[in-house]
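Q: sequence first, predicted model second:
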Amino acid sequence: MNSFFARRYVIQGIFIVIALIIVARLFYIQIIDKSYLLSANNNVLRKVVIYPARGVIFDRNGQVLVQNEPVYDLLVTPREVKDIDTALLCQIIDIDMQGFVNRMEKARNHSPYRASIFEKQLPATTYAQLQEHLYKFRGFYVQNRTVRSYPDSIAPQVLGYIQEVNDRDIERSNGFYRPGDYIGASGIERSYEDLLRGQRGVRNQMVDALNRPQGIFMEGKYDTLAVSGDGLVSTLDKDLQVLAERLMKNKLGSVVAIEPATGEILAFVSSASYDPNLMVGRERGNNYMKLLNDPTKPMFIRPIQASYPPGSVFKVVAALTAQQAGVINAQTSFYCPGGYRYGRGAIMRCTHVDGATDLIKSIQRSCNTYYGYTYARMIDSRGMSGPKAYDLWRESLTKFGLGSPLGIDLPNEKGGFIPESAWYTKRYGSEKWRSSYNISLSIGQGELGITPLQMANIMAIVANRGFYYRPHLVKAIGEKGIVKDEYREKIHAGVDAKYYDPVIEGMSRAVNMAGGTATSVRIPDIEMCGKTGTVQNPHGENHAVFFAFAPRENPKIAIAVFVENAGYGGTWAGPIASMLVEKHLKDTITLPKYIQDRIYNVNLLPKTAKKEEVKQAPSPAKKDSVKAGQTAQAKANKQEYFVHHSQVRRRND
């Protein structure tokens, strides 16, 4: 009996304890912990996403290249829309009634119960007017955003643009992005997206039955702050970039200038270009389609995607690799009768008779004959078959960064083209081919293709006497000024430093001594070492090329200028490079005014590529903007621009 009463008290005690726990838990939930109150009051709370400002991008001297400006997205929850003044709303945001119907239908298809964007990127003036009447539009509210702004309208191919995420972006982000978010689509914006984008925040805002804000819930206790993206310091020199773009106006081609000691890119021009502000705002889709269809291909990034025969500038690489291979030295001399004879009476001509020519003179005078003999020694006189000797020659070129991407911090870089020996074996149907079968390679013609970035990097290698750092466009990341490790690595080009001296001497004489091919662009008080080139183009006018670095000792700039369909390198590309080098080193330009005016004023665009002017339409637009395809950059990349030919007759400067 006693044990029965004992068990009864134990059971009662257990129930009492459970009851006390439940009461205590209810007290905690209802009195102490407000998170459940927050959940219960969702019908009067609005979760407002706070979008972070993307990181600002500066030039190397702290001048702003890309900044943010505020815009406002109008959102709608279709289920909550009741008895609104539709005509007034359309008037304020400047759309017609059909536009309203289309937008509401799209929002309902997305979700009747969840908010979605009704109209994007309303300017501040429209937002101010809308805010006065927002209480009349139940179910509508405004969300603050920022968009990119480009104060100087320069370097669009470097800086890139942002666009709304697509389903693939959302999937690849593992849920980080949501519909309506923006993502870097090209340029630095894409390469450094993870750093620039920042982190979203959330604000819990109380609203009344008329959709009017009533303050912040619980004084922001359950809000999360948005974190702005990291700022980037670009390697670009804004003033030099502005000048380079001005010099390349009405021309097709590229300018790439590199600081040899660091690999930092000082100027990067792809011409034809466009105003990056065209890729912002409600007319972005229309502007994009116009740019995509422009015959001058402004969306095509020529410095890293175009591939050309380098022409006479390739003789610099040929001279270096031949010395390293031991087939020539600084004293090696060949007689130039005005051309190099090969095969069965064929001739690769020079434009002049140079007579006895050593290595230095061959660079100074750009002698084709010298490099015909040099290439023949590389392929025919090394005690092995042509294909095997060619493979060794090709391997030496790859150490100069040719034939594969250099690794610049931009997406979609191309690597150019250096055919493998198997390519020629298949072409000729036999392995018994010799130097005469592809002699045009000796002077940078034929099937050889390199990008303008690789051209500039060759000059950086020569300036450094044998090494380079990967060319890059971001100098420092965030407040700590972080530099990526891959851009600190010193990469050797496979040629000993001692072999650079005669090549550099020849380049110096080409610019600074009578009889050189580029004496018209010499710079007072600066010893610039340069090399001209005129690349034969079977599809039209020849391409003008000029490579240089300066000064000779302790070089500060290496540059490559490529102007399509312009003619002589010394006439067109040389002056552009000379002005940019002098501007960078002396902050002045002393080239005769008549030469400057000729460069500034000439129009070298092909007649078949008349540029269609793209004007930025006023915002907001009255008609719905046409949404650009999410595969924008992919389409641009399909515009392959590989220029090559196998003719061996050419004009040298």
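A: Ah, there it is.
Q: hey, let's count contacts and neighbours off CA atoms from now on
A: Will do.
Q: wait, Ala550 touches Ile523, no?
A: No - using CA atoms under 8 Å, Ala550 is not in contact with Ile523; the gap is 9.9 Å.
Q: compare neighbour counts for these two and give me the winner.
A: Neighbour count, other CA atoms under 10 Å: between Ala550 and Ile523, Ala550 has more, with 25 against 19.
Q: at which residues are the helices of the stretch 101-250 of the chain located?
A: 124-133, 156-159, 167-172, 187-191, 193-196, 238-247 (DSSP state H, counting those that start in this stretch).
Q: quick one: which of those helices is nearest Glu489?
A: Across the helices of the stretch 101-250 of the chain, Glu489 has its closest neighbour in helix 187-191 (19.4 Å, CA to CA).
Q: can you put the helices of the stretch 101-250 of the chain in a markdown table and add distance to Ala325 and mean neighbour count?
A: Below are the helices of the stretch 101-250 of the chain laid out as a markdown table (distance: least, CA to CA, whole Å; neighbours: other CA atoms under 10 Å):
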| stretch | distance to Ala325 | mean neighbour count |
| --- | --- | --- |
| helix 124-133 | 67 | 14 |
| helix 156-159 | 38 | 23 |
| helix 167-172 | 48 | 13 |
| helix 187-191 | 39 | 22 |
| helix 193-196 | 44 | 20 |
| helix 238-247 | 38 | 20 |
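Q: Asn286: which of these is closest?
A: Proximity of the helices of the stretch 101-250 of the chain to Asn286 was assessed by CA to CA; the nearest stretch is helix 156-159, lying at 17.2 Å.
Q: try this one next to it:
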Amino acid sequence: MATEGRSRKLIIGLVVAASIIMGKLFYIQIIEDKYKINASNNSMVYDIIYPTRGIIYDRNGQIIVGNKVAYDILVTPKEVTPFDTLMLADALGVSPDFIRDKMAEYARNRRKIGYQSMVMLKQIKPEAYMKFAEIQYNFPGFRGQVRSIRDYPFNAGGNLLGYVSEVDQKYIENHPGEYRPGDYAGKTGIEAAREKELRGEKGYHIYLRNSRNQIQQRFKDGEFDKEAIPGNDIVTTIDAELQHYGQMLMQNKVGSVVAIEPQTGEILTLVSSPGIDVEMLADIGQHYDEIARDPHKPMFNRAVQAAYPPGSVFKLVNGLIGLQEGTLTTENAYPCAGGYHFGNHKLGCHNHKSPLALEEAVMMSCNAYFCYALRNVLENKKYSNIGEALDKWNEYVQSFGFGHKLGSDFPAELGGTLPTSKMYNKRYGENGWKFTTIISISIGQGEIGVTPLQIANLAATVANRGWYRIPHIIKSSEGVEIDPKYNEKQYTMVDTTNFKKVINGMWRAVNSGYGSGGTASVAAVPGLDICGKTGTAQNPRGADNSVFICFAPKDNPKIAVAAYIENAGFGATWAAPIASLLIEQYLNGEISEERKGLEKRVLDGNLMSRVKAER
């Protein structure tokens, strides 16, 4: 009896299992179409519908990247029958050999290609497309495809916007299930940073194929077709007019200009020069080799990727740290006898009055003063040794946004470099170094490396009296959200009250008048109250780099700018005029007659031969 009971249970179990399996098969084969569609892929043709890529706007609603129609010719090799090569070549405006070579290539890869459609010709002229359409019936397996490509109605920064190009196998592998051969994606700039929002979602029409591989009709009258979903539009923080003007000022110069709205951290202008002209972006494939061979590296975005010595603009940071540490006061005056003397050595300085207190030291950019300022910080008795003091200094400097990535939403941003006690101990040995060993960091040289974006952020931080919002280039808009971190204030470790003490020196550097000792009088614009600091950064590859940071107006500032020009000499020679012209154009909407001569000098200035010769 026990044996019969076990047999009965076994039979019941088998019946239940069989019922479940049969029910599942019935559902899959009769009810659920998805599995039938997947199993029938060999008899179906998916005609891909490419979505319209999202439009990119500037902060004022001006289109800086739009779309225009492009025409491609596709071929499905397995559907091709013998055809008139000369007729097809004539219609498409190519040589017969081009078509023969393509077909031979497809034949060699027929197993890999299968029933895929390949893009044989991209972006043909509309006349050629129409000519082909009239005779397409003669060429089974060939068809046209209409898609949109990028259009640039305004010249507002090729490096900033980035380019869209066809994905390669590596890109496809890095984005599994998202792309296939023939698809396009943003590769650099905003196009890459916001690829997911801009690209949209592909659609398709499904057609049936008969036993002779001929397309017959729509599958189930299009019930399972999918419409393409356009990409989301992007609103940037960029002022297109100001961006274009910045590019004009930087023409024939190597370097970068960055402008930020201090209160919001929104990037108004980000120029890297030489850069990629927007006319090249629409067909980057045709120009890629030319751009890549350019010795001045136009694809290299200096604004966020070049780590330069900041030079004398960094004196502001050292002065502020000294004030916060209590090792420096506004009344402290230090001598400058042509520089800072130590032993038989001297860190030189230009001629000016001596001794100097803080305001005048900022105004005249005295090297000796800021050597004393940093020496007092590093030799502060509250620290057990200079290594501990330096690491505290490093912590202060990092709070200004140096030594690490700022966290901007712009791709490929670098963080720069800052020295630490560990670095110097490794180089000179434990206790094998002192202040005079590393004296160059007093004036922004030595082991300090910063990007133009970081020093523009320094200008914004000083303008805000001690805080900044992380610089960013995208605004929130419908369908596009920005990270909440861009709305948060980032405070430095220096009290707000200390900033006004260096700001007065920055104001005097620009507005004290020619001959007063101010290093940036060339940047003065009546009524704008520009505050600025010049820098001349040593360059091991040639002439010094010209640096200038500024903001305006002094109270309730609307714009902060950093200009960094390679091999251009003193900060007041090129960087200060460029930055101040950008500010004047932004705040006044025009350049005054009194400064038209300065504008012409900058627009006509060509430093490329100097840079090329030195490299």
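A: Cool, the structure landed. Bear in mind that the values here come from a model prediction, so they are computed numbers and not experimental data.
Q: after superposition, what is the TM-score?
A: Remark: TM-score between the superposed chains equals 0.89 [TM-score structural alignment, normalised by the length of the second structure]; 583 aligned residues with a CA RMSD of 2.7 Å.
Q: as TSV, the helices of the stretch 101-250 of the first structure with distance to Trp393 of the first structure would be great.
A: Converted to TSV, the helices of the stretch 101-250 of the first structure look like this (distance: least, CA to CA, whole Å):
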stretch	distance to Trp393 of the first structure
helix 124-133	62
helix 156-159	34
helix 167-172	42
helix 187-191	34
helix 193-196	40
helix 238-247	35
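Q: spell out the secondary structure type for Ile549 of the second structure.
A: For Ile549 of the second structure, the secondary-structure state derived from DSSP: H, G, I helix; E, B strand; the rest coil is strand.
Q: neighbours around the corresponding residue of the first structure for it, how many?
A: In the first structure, Ile549 of the second structure lines up with Phe547, judged by TM-score structural alignment. Burial measure for Phe547 of the first structure: 29 neighbouring residues, criterion other CA under 10 Å.
Q: pretty sure Phe547 of the first structure sits against Leu453.
A: No - taking CA under 8 Å as the definition, Phe547 of the first structure is not a contact partner of Leu453, at 11.2 Å.
Q: anything in contact with each of these two?
A: Both Phe547 of the first structure and Leu453 are in contact with Ala560, where contact means CA atoms under 8 Å, 6 or more residues apart in numbering.
Q: touching, Val291 of the first structure and Lys297? I think so.
A: Let me fix one detail, which is that residue 291 of the first structure is Leu and not Val. Yes - using CA under 8 Å, Leu291 of the first structure is in contact with Lys297, at 7.2 Å.
Q: quick one on the thing from earlier: and the gap between the closest residue to the match of Ile549 of the second structure other than its chain neighbours and Ala19 of the first structure?
A: Spatially, and ignoring its direct neighbours in sequence, Phe547 of the first structure is nearest to Ala560 (4.5 Å; CA to CA, 6 or more residues apart in numbering). Separation of Ala560 of the first structure from Ala19 of the first structure (CA to CA, to the nearest Å): 83 Å.
Q: between the two, which is the more surrounded one?
A: Taking neighbours as other CA under 10 Å, Ala560 of the first structure and Ala19 compare with Ala560 leading, 31 against 12.
Q: quick one: contacts for the aligned partner of the more buried one in the second structure?
A: By TM-score structural alignment, Ala560 of the first structure lines up with Ala562 in the second structure. Applying CA under 8 Å, 6+ apart, we find Ala562 of the second structure in contact with 257-259, 452-453, 455-456, 459, 547-550, 579.
Q: is it correct that Ala562 of the second structure falls within a strand?
A: Yes - Ala562 of the second structure: assigned to a strand according to three-state DSSP.
Q: how many residues are close by the counterpart of Met248 of the first structure in the second structure?
A: By TM-score structural alignment, Met248 of the first structure lines up with Met250 in the second structure. Residues near Met250 of the second structure, counting by other CA under 10 Å, number 29.
Q: ok, Met250 of the second structure touching Val258?
A: No - using CA under 8 Å, Met250 of the second structure is not in contact with Val258; the gap is 11.4 Å.
Q: okay, and the common contacts of the two?
A: Val271.
Q: which stretches of the stretch 201-350 of the first structure form strands?
A: Taking DSSP state E, counting those that start in this stretch as the test, the strands found in the stretch 201-350 of the first structure are 201-207, 213-216, 232-234, 253-259, 264-271, 334-336, 339-342, 346-349.
Q: average distance between the last one and the second structure?
A: Once the two models are superposed, strand 346-349 of the first structure sits on average 1.4 Å from its counterpart in the second structure (mean CA distance after the TM-score superposition for the first structure).
Q: which residue range of the second structure does that strand align onto?
A: Going by TM-score structural alignment, strand 346-349 of the first structure sits over residues 345-348 in the second structure.
Q: next, the buried residues of the matching stretch.
A: Buried residues in stretch 345-348 of the second structure, counted by 16 or more other CA atoms under 10 Å: Leu347.
Q: got it, and stretch 196-216 of the second structure?
A: Neighbour-count burial for stretch 196-216 of the second structure [16+ other CA under 10 Å]: 197-209, 213-215.
Q: what's around the aligned partner of Asp496 of the first structure in the second structure, how many residues?
A: Using TM-score structural alignment, the partner of Asp496 of the first structure in the second structure is Asp495. Counted with other CA under 10 Å, the neighbours of Asp495 of the second structure add up to 15.
Q: so who does Asp495 of the second structure touch?
A: Asp495 of the second structure touches Gln324, Gly466, counting by CA under 8 Å, 6+ apart.
Q: what's the angle from the top strand by length along the first structure to helix 124-133?
A: What stands out as the longest strand in the first structure, according to DSSP state E, is strand 64-76. Here strand 64-76 of the first structure runs at an angle of 30 degrees relative to helix 124-133 (axes from the mean of the first three to the mean of the last three CA atoms, to 10 degrees).
Q: report the distance from strand 64-76 of the first structure to the chain centre.
A: Chain-centre distance of strand 64-76 of the first structure: 22 Å, with CA atoms, centre = their mean, to the nearest Å.
Q: what residues sit buried inside that strand?
A: Val64, Leu65, Val66, Gln67, Asn68, Val71, Tyr72, Asp73, Leu74, Leu75, Val76.
Q: in JSON lines, list those along with distance to Val101 of the first structure.
A: Below are the buried residues of strand 64-76 of the first structure laid out as JSON lines (distance: CA to CA, whole Å):
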{"residue": "Val64", "distance to Val101 of the first structure": "41"}
{"residue": "Leu65", "distance to Val101 of the first structure": "40"}
{"residue": "Val66", "distance to Val101 of the first structure": "36"}
{"residue": "Gln67", "distance to Val101 of the first structure": "35"}
{"residue": "Asn68", "distance to Val101 of the first structure": "32"}
{"residue": "Val71", "distance to Val101 of the first structure": "23"}
{"residue": "Tyr72", "distance to Val101 of the first structure": "21"}
{"residue": "Asp73", "distance to Val101 of the first structure": "18"}
{"residue": "Leu74", "distance to Val101 of the first structure": "15"}
{"residue": "Leu75", "distance to Val101 of the first structure": "15"}
{"residue": "Val76", "distance to Val101 of the first structure": "13"}
